[in-house]
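> Structural data only, the sequence is not supplied:
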């Protein structure tokens, strides 16, 4: 018999109210969250996850898309495209937002920098107080170290850290990364996941990986 936490519950473990499955929060426009992805917050309430998505205005149309089985630590912040200022003049000061006649220089949307959607893959671990800038893609299996600011794309199964974040190392060989991306264990059904939990959390050899691919 398979046992697993109920992915439809807000709290996967009712005894730990500092961790919640954020897909089960009330929906928000232009935000997509995968199953089992959680936010952990020991100093506040994890239900306030949306407070960490900043400058996200529906009329701009940019999306925050986060995959399955991601671990998002306390204080992670997503800066979206609404934070951008026009940069093609002598000044970046946003006169228009203060009205009083200054609104005459309100920019057209196409005049503002737009970096596109922010995409977080599957099985990504974002450490405490990480900041993700607009339009960044973080690949499957990546890890972002605490207090990092991510300003450019992160390749799958790569560890990055710093401000701006730079590559620390790849988690596995190129061959293993290719096989892991083919495996896509995060799309398994609950029965298959339960049967192979031990291999997923404690084994990292090519032979086991190929066995899982052929299972």
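Alright, I've got the coordinates. Being a predicted model, the structure only gives us computed values, none of them experimental.
> going forward, measure contacts and count neighbours with C-alpha atoms only.
Noted.
> Tell me the secondary structure at residue 39.
Three-state assignment for residue 39 (DSSP: H, G, I helix; E, B strand; the rest coil): strand.
> Let me see the contact set for it.
Contact partners of residue 39, counting by Cα atoms under 8 Å, 6 or more residues apart in numbering, are 19, 20, 21, 22, 46, 49, 71, 72, 73, 74.
> Comparison target below:
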């Protein structure tokens, strides 16, 4: 039978769909479920958990108080496995005295010392780049930046920044290996393929999933040349 002269256009899933897999309610695109102003999640980032994945911002982002002023920023195309947890700056206690106990928060006459909690240490915003894979029950501590393309192993505790395209594991998380050379990591970050229009991503799925850095950079250079000519 001759093939049709036309084919259906390639389509990406809708990133605003709360449950992208109709028969798997354990998988959610996170962005539609985020309502807090101090949390930002990019398109197509998903969370996979059998236990109320739609409650991610309440169950998995802990000690996150607006008065603290810190933000959680997660990029696009990230994969978060069951139990991934973010500990935010509101978890901090004073450590410069003999006791770390937060007496003032319990009120009564203790509440008269609330000023002692006004200058708790803060490490700033917590940032997860794009195309990051966080394994089951990984824990990310306050103020950490995880670079684009990084992988965090199951049950790792991330206490410091993770470079792009690096694999870390353990408690505290340590570098296992680099996914690509530092030069290629920098070049891949510069392509920012996660910001390409979805129609471009659609046509390069196989390259993104199986190609090496040179192939992705080659696609990027062609796109850049085409844009310049137009």
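Received it, and whenever you're ready, just let me know what you need. Because the structure is predicted, anything quoted here is derived from the model rather than measured.
> Please spell out which residues along the helix ranked longest in structure 2 are buried.
The longest helix of structure 2 (DSSP state H) is helix 213-229. For helix 213-229 of structure 2, burial by neighbour count (16 or more other Cα atoms under 10 Å) applies to 213, 216, 217, 219, 220.
> Look up the counterpart of the strand or helix carrying residue 168 of structure 1 in structure 2, residue range please.
Assigned by DSSP states H and E, residue 168 of structure 1 belongs to strand 165-170. Aligned using TM-score structural alignment, strand 165-170 of structure 1 spans residues 173-178 in structure 2.
> unless I'm mixing things up, residue 111 of structure 1 is touching residue 86, no?
Yes. Counting by Cα atoms under 8 Å, residue 111 of structure 1 does reach residue 86; the two are 6.7 Å apart.
> quick one: the helices in structure 2?
Going by DSSP H, structure 2 shows helices at 56-59, 182-191, 198-203, 205-210, 213-229.
> In CSV, list these along with distance to residue 75 of structure 2.
Output for the helices of structure 2, formatted as CSV (distance: least, Cα to Cα, whole Å):
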stretch, distance to residue 75 of structure 2
helix 56-59, 15
helix 182-191, 13
helix 198-203, 15
helix 205-210, 17
helix 213-229, 19
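> Select, out of those helices, the one closest to residue 141 of structure 2.
helix 56-59 (15.3 Å; Cα to Cα).
> Looking at the contacts of residue 39 of structure 1, which are in strands?
If you go by DSSP state E, the contacts of residue 39 of structure 1 have 19, 20, 21, 71, 72 in strands.
> Which residue of structure 2 is paired with the first one in the alignment?
Per TM-score structural alignment, the equivalent position to residue 19 of structure 1 in structure 2 is residue 27.
> One more: the fourth one?
In structure 2, the residue paired with residue 71 of structure 1 according to TM-score structural alignment is residue 79.
> What is the burial count for its match?
Using other Cα atoms under 10 Å, residue 79 of structure 2 has 18 other residues around it.
> before we move on, what about the one 10 residues further on?
Other residues lying near residue 89 of structure 2 total 25 when counted by other Cα under 10 Å.
> show me the contacts for the residue most central in space within structure 1.
Centroid check for structure 1 by Cα atoms, centre = their mean gives residue 120 as the closest residue, at 3.7 Å. Residues counted as contacts of residue 120 of structure 1 (Cα under 8 Å, 6+ apart) are 64, 65, 66, 67, 137, 138, 139, 140.
> can we see that at 7 Å?
Counting by Cα atoms under 7 Å, 6 or more residues apart in numbering, residue 120 of structure 1 touches 65, 66, 67, 137, 138, 139.
> for residue 168 of structure 2, same thing?
Residues near residue 168 of structure 2 by Cα under 7 Å, 6+ apart: 151, 152, 153, 174, 175, 176.
> Buried only: go through those for me.
Among the contacts of residue 168 of structure 2, those that count as buried by neighbour count (16+ other Cα under 10 Å) are 151, 152, 153, 174.
> Could you work out the most separated pair of these?
Across these, the longest distance by Cα to Cα is 11.5 Å; it joins 151 and 174.
> Check whether the match of residue 71 of structure 1 really touches residue 45, as I assumed.
Yes. Contact criterion Cα atoms under 7 Å: residue 79 of structure 2 and residue 45 qualify, at 6.0 Å.
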